[in-house]
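Colleague: Here's my sequence, what's the structure:
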Amino acid sequence: MKLLDSIVTEAASIVAVRRDIHAHPELCFEEVRTADLVAAKLTEWGIPVHRGMGTTGVVGIVKNGTSSRAVGLRADMDALPMQEYNTFAHASKHPGKMHACGHDGHVAMLLAAARHFAKNRNFDGTVYLIFQPAEEGGGGAREMIKDGLFEQFPMEAVFGMHNWPGGAVGTFAVSPGPVMASTAEFKLTIRGKGGHGAMPHLGIDPVPVACQVVQAFQTIVSRNTKPIDAAVISVTMIHAGEATNVIPDSCELQGTVRTFSTEVQDMIARRMQQVAEHTCAAHEARCEFEFHRNYPPTVNSKAEAEFARGVMASIVGEQNVREQEPTMGAEDFAFMLEAKPGAYCFISNGDGSHREFGHGPGPCVIHNPSYDFNDDLIPLGATYWVRLAEEWLAKARA
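Modeller: Alright, predicted model coming up:
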């Protein structure tokens, strides 16, 4: 690997910052301490900052030369509402909150790049360092955009990166096209007529109706969606009844829908409502259907994904840059990619063997209470950020 010496030299101090953030996790739009820390470090290194965008967002502004060209690098800052199982020294000090997705490491990698930029500005133009709040369900990227991110800080392209457990440290993955899914939530309330469980003919039982609806929803994926268009409908909650001998008045279903295109998502929403309404009507029941779109699909633009791949290959070798297998997980960097060209890549977090004594019993996968970010990634991720920005600003304008 061709790592930048200045980043390797300072790695230990950035690791300490990462572990401090891990020990003090903050949920979406509550990242006050984290934002304070980021802003303080950037200011200490002589990098101007803009604060408050998207509530707690921080933007560092690194300028050099006379060019008006600019590129954005983004890291997310928020933690998850879950209890950490790890007991090592930097485990969460806040019950019910944990950096179980590695956003502490994402902040650390971008800070390490910022520290290098503070002393080595080998580019002509501007690098915007975007520290974004509320990726975990809050749509912080959308809120920063609403607050004028791309108007106040005009940039040609924007890039994001997420750690990905399982692959060997020293490998990346990036590809053009959809790489993460859209996410939507649905709620279906089926209304029947309650009664005695021993006399079902006198009521309208919503429970068997719900069972038929759940089964029918799966035919939308298998029979209405093109076989080459991946989609998921998962009913994850069913609530009905209070007593074993009472037919309930209503039954509530909730769940999630994931797709790689807005068109497929729209079709699924329409068909789900039709299936629900007509199945209920067949049983003389009524229903109310709600469909809430959260994040759009994360779609890498072709030129930017290929550019990022070239930068990665120059650092770790072409053989260590994999095709990015799309995942049905969702990511609010999608909003930025709707507004600007760019690419969202994965940096491999290893198999979990980096974890110290005191880690929990579970696997080191994201959203797991035994997860921990691999600090060996910090020099590599930061080197990628630096080389990406330098080479972007050096290339001919398209």
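Colleague: all contacts plus neighbour counts: C-alpha atoms, from now on.
Modeller: Fine.
Colleague: Centroid-nearest residue for this protein?
Modeller: residue 331 (3.1 Å; CA atoms, centre = their mean).
Colleague: Just say helix, strand or coil for that residue.
Modeller: Three-state call for residue 331 (DSSP: H, G, I helix; E, B strand; the rest coil): coil.
Colleague: contacting residues for it?
Modeller: Shown in contact with residue 331 (CA atoms under 8 Å, 6 or more residues apart in numbering): 135, 180, 181, 182, 295, 297, 298.
Colleague: Most neighbours among the residues you listed, which one is it?
Modeller: Tallying neighbours with other CA atoms under 10 Å puts residue 297 at the head of the contacts of residue 331, with 29 neighbours.
Colleague: how near is it to residue 335?
Modeller: From residue 297 across to residue 335, the span is 9 Å (CA to CA, to the nearest Å).
Colleague: How are the helices of this protein distributed by residue range?
Modeller: 5-9, 11-23, 32-44, 103-119, 140-146, 149-152, 206-219, 262-282, 302-316, 333-339, 377-394 (DSSP state H).
Colleague: Those into a markdown table, with extra columns for mean neighbour count?
Modeller: Putting the helices of the chain into a markdown table (neighbours: other CA atoms under 10 Å) gives the following:
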| stretch | mean neighbour count |
| --- | --- |
| helix 5-9 | 15 |
| helix 11-23 | 20 |
| helix 32-44 | 18 |
| helix 103-119 | 25 |
| helix 140-146 | 21 |
| helix 149-152 | 14 |
| helix 206-219 | 18 |
| helix 262-282 | 17 |
| helix 302-316 | 19 |
| helix 333-339 | 22 |
| helix 377-394 | 23 |
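Colleague: out of these, nearest to residue 254?
Modeller: Among these, helix 206-219 comes nearest to residue 254, with 10.3 Å by CA to CA.
Colleague: structure for this one too, so we can compare:
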Amino acid sequence: MTLCTSTLGQWAINERRYLHQYPELSGQEYQTASYIRKWLQECQIELIDCEAPSVVGLLRGTDGRKTIALRADIDALPVTEEGEKPYLSKNPGVAHVCGHDGHTAILLAAAKWLSENRAEVKPNVLFLFQSSEEMLPSGAEALVRQGVMEDVDAVFGLHLWQPLEKGKIGISTGAMMASSDDVRIVITGRGGHGSMPHETIDPIYVAGQVIAAVQGIVSRRVNPIEPAVISICRMEAGTTYNIIPNQAILYGTLRAQSEKTRRLLAAELKQTIEALCEAWGAKGEVIVDWGTPPVVNDKAMSEYVATVVASHWGGEVLTHVEPVMGGEDFSYYLERKPGSFIFVGMGGEKSSFPHHHPRFDIDEDVIPTSTELLIQLVKHFS
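Modeller: As a prediction, this is how the structure comes out:
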């Protein structure tokens, strides 16, 4: 039986469109948080103290011996949105181009249904409307540190996923998404005139050697069956065409799907760069800004999701998704409690641009299904 009626589904879509127009960056979601708190209070859901701007609500179940947590991320990105849709962002340079507005609306709609049908809700339900998924410091890590997960038995979250075919619900057991760490490489040489490079220690030349060499870490130092990525994505060096600078700075990202490989990448990067720079008379410094751990789903909880999906929509809706190298701070919840992160497919004509693209948009057809999924996960949890 479908619990998310067309009325509730449209309510969620309307909420999503409102939220879409007023996006806020990570750590700055105070207007969004105020809006969420208002709705939770109207639903008579208890507000739990937590560090703003995250919002946590608790609905006490009829049994209450177990607690299930449901999470939505609420932050937007520093992107100028493009397109003609009537609900375009009203905040210049900020836009919901990843789907978090949809996640928030879906969890609000699930909270609304569960609060209106309390007699059918056996477990306690913790609603996590989490700040700062897109940028560090992580909002998930902060909530875990504040102890909101202490009495939780299982945690679930979903992501509306453009790369996955619309109509599919994707799960994985084990590693599903990668760790995400930022790296800064500072190469200090000795500048001089561009016509006399022999009198300098050229940090730009050394940087070129570094960029080539770090790819050997993945191909020659990491086990070939272990997914790993090192990407250098930005370089700063020099001020004009005929002066060799003193310094070059490279910026990049490290990705891995196991903690062991994550630590290996950082250690090998430091060793390789320091030695290479020294060979050319330069100094190399590697600064790793540790980000989010890998997202590793609990096998039993993913099997529980699969059972709920198959029994409610049929086995053809369910699909296994291969791990991706994107990062997600939902990993912090999974480090503390068993749970599962779920992809809801929406790829197709209505959602053809990738996540973080200025013209990205949600296929709103999947919002009712996503709301129904969260409700069913709660109703069948025991």
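Colleague: The helices of the first structure into TSV, with extra columns for distance to residue 50 of the first structure?
Modeller: Converted to TSV, the helices of the first structure look like this (distance: least, CA to CA, whole Å):
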stretch	distance to residue 50 of the first structure
helix 5-9	24
helix 11-23	20
helix 32-44	8
helix 103-119	15
helix 140-146	12
helix 149-152	10
helix 206-219	47
helix 262-282	33
helix 302-316	26
helix 333-339	18
helix 377-394	20
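Colleague: for those helices, which one sits closest to residue 88 of the first structure?
Modeller: Nearest to residue 88 of the first structure, of all those, is helix 11-23, at 9.9 Å by CA to CA.
Colleague: What is the equivalent residue in the second structure for residue 126 of the first structure?
Modeller: By TM-score structural alignment, residue 126 of the first structure lines up with residue 124 in the second structure.
Colleague: residues contacting its match?
Modeller: Applying CA under 8 Å, 6+ apart, the residues near residue 124 of the second structure are 58, 59, 60, 61, 62, 63, 64, 65, 66, 67, 68.
Colleague: Also residue 374 of the second structure?
Modeller: Counting by CA under 8 Å, 6+ apart, residue 374 of the second structure touches 70, 107, 110.
Colleague: how does it look with 7 Å?
Modeller: By CA atoms under 7 Å, 6 or more residues apart in numbering, residue 374 of the second structure lies in contact with residue 110.
Colleague: That one matches what in the first structure?
Modeller: In the first structure, residue 374 of the second structure lines up with residue 385, judged by TM-score structural alignment.
Colleague: And for residue 328 of the second structure?
Modeller: Here residue 328 of the second structure is matched to residue 331 in the first structure, going by TM-score structural alignment.
Colleague: roughly how far apart are that match and residue 388 of the first structure?
Modeller: 21 Å.
Colleague: can you check residue 67 of the first structure too?
Modeller: Using CA to CA, we find residue 67 of the first structure at a distance of 17 Å from residue 388 of the first structure.
Colleague: between the helices of the first structure, which gets nearest to residue 365 of the first structure?
Modeller: Of the helices of the first structure, the one closest to residue 365 of the first structure (CA to CA) turns out to be helix 103-119, at 13.2 Å.
Colleague: so what does that closest one touch, helix or strand wise?
Modeller: Applying 3 or more CA pairs under 7 Å, 6 or more residues apart in numbering; DSSP states H and E, we find helix 103-119 of the first structure packed against helix 5-9, helix 11-23, strand 70-76, helix 377-394.
Colleague: Remind me what the shortest one packs against, helices and strands.
Modeller: Put plainly, it is helix 5-9 of the first structure. Helices and strands touching helix 5-9 of the first structure, by 3+ CA pairs under 7 Å, 6+ apart, are helix 103-119.
Colleague: Against the second structure, what's the mean shift for the helix it packs on, could you check?
Modeller: Aligned to the second structure and superposed, helix 103-119 of the first structure gives a mean residue distance of 1.0 Å (mean CA distance after the TM-score superposition for the first structure).
Colleague: what sits up against that helix?
Modeller: Applying CA under 7 Å, 6+ apart, the set of residues contacting helix 103-119 of the first structure is 6-7, 14, 17-18, 21-22, 45-47, 75-79, 162, 373, 378, 381-383, 385-386.
Colleague: If we use 6 Å, what do you get?
Modeller: 18, 21, 22, 45, 75, 76, 77, 373, 378, 381, 382, 386 (CA atoms under 6 Å, 6 or more residues apart in numbering).
Colleague: tell me the angle of it relative to helix 377-394?
Modeller: Here helix 103-119 of the first structure runs at an angle of 50 degrees relative to helix 377-394 (axes from the mean of the first three to the mean of the last three CA atoms, to 10 degrees).
Colleague: Translate residue 268 of the second structure into the numbering of the first structure.
Modeller: Counting by TM-score structural alignment, residue 268 of the second structure corresponds to residue 271 in the first structure.
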